[in-house]
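Generate a structure from the sequence data that follows.
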Amino acid sequence: MSQQKCACPKCKCSVDNHSIEKDGQRYCCQSCANGHADGSGDCGHDCQCGESAN
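Below is the predicted model:
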């Protein structure tokens, strides 16, 4: 099985069949799955994927 990337556009984390699934896509954490709607700046994996480009 090939390694897959989190569906969060800026995230670089890997996902597997134990990752969070939402709308048929895999995410490394709930923050990414929710589009960082809670204002979180990262996914908890030192990725900073939720930070805005300001």
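
Going by C-alpha atoms from here, please, whenever you check contacts or count neighbours.
Noted.

how far away is the residue nearest the centre of the chain from residue 20?
By Cα atoms, centre = their mean, the chain has its centre lying nearest to residue 32, at 3.6 Å. Computed as Cα to Cα, to the nearest Å, the residue 32 to residue 20 distance reads 9 Å.

before we go on, could you also do this sequence so I can check it against the first one:
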Amino acid sequence: MSQQQCACPKCDCSVDSQAIEKNGQRYCCEACAIGHTDGSTDCGHNCQCGK
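Sure thing, here's the model as predicted:
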């Protein structure tokens, strides 16, 4: 399976077979999958995509 980028608009992380899938999109973590509505500012991968 080829790697793809996380569907979170500001996230630079790649996703693989362990990705979280939501609404046909693939995300690197749950925080990105819910659009950081939990108040998180990052995805846990040294990326500030929730700011």
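
What does the TM-score come to for these two?
Superposed pair, TM-score by TM-score structural alignment, normalised by the length of structure 2: 0.93. Supporting alignment: 51 aligned residues with a Cα RMSD of 0.8 Å.

State the number of residues packed around the closest residue to residue 6 of structure 2 other than its chain neighbours.
Counting by Cα to Cα, 6 or more residues apart in numbering, residue 27 is the residue found nearest to residue 6 of structure 2 once chain neighbours are left out, at 4.6 Å. Using other Cα atoms under 10 Å, residue 27 of structure 2 has 27 neighbouring residues.

counterpart of residue 27 of structure 2 in structure 1?
Residue 27 of structure 2 maps onto residue 27 of structure 1 when the alignment is built from TM-score structural alignment.

Contact partners for that match?
5-8, 15, 19-21, 33 (Cα atoms under 8 Å, 6 or more residues apart in numbering).

could you dump these to TSV with neighbour count, distance to residue 45 of structure 1 and secondary structure?
Below are the contacts of residue 27 of structure 1 laid out as TSV (neighbours: other Cα atoms under 10 Å; distance: Cα to Cα, whole Å; DSSP: H, G, I helix; E, B strand; the rest coil):
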residue	neighbour count	distance to residue 45 of structure 1	secondary structure
5	17	13	strand
6	22	12	coil
7	21	15	coil
8	22	13	coil
15	18	12	strand
19	15	14	coil
20	17	15	strand
21	18	18	strand
33	20	14	helix
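
Quick check: of the residues you listed, which lies closest to residue 41 of structure 1?
residue 8 (12.4 Å; Cα to Cα).
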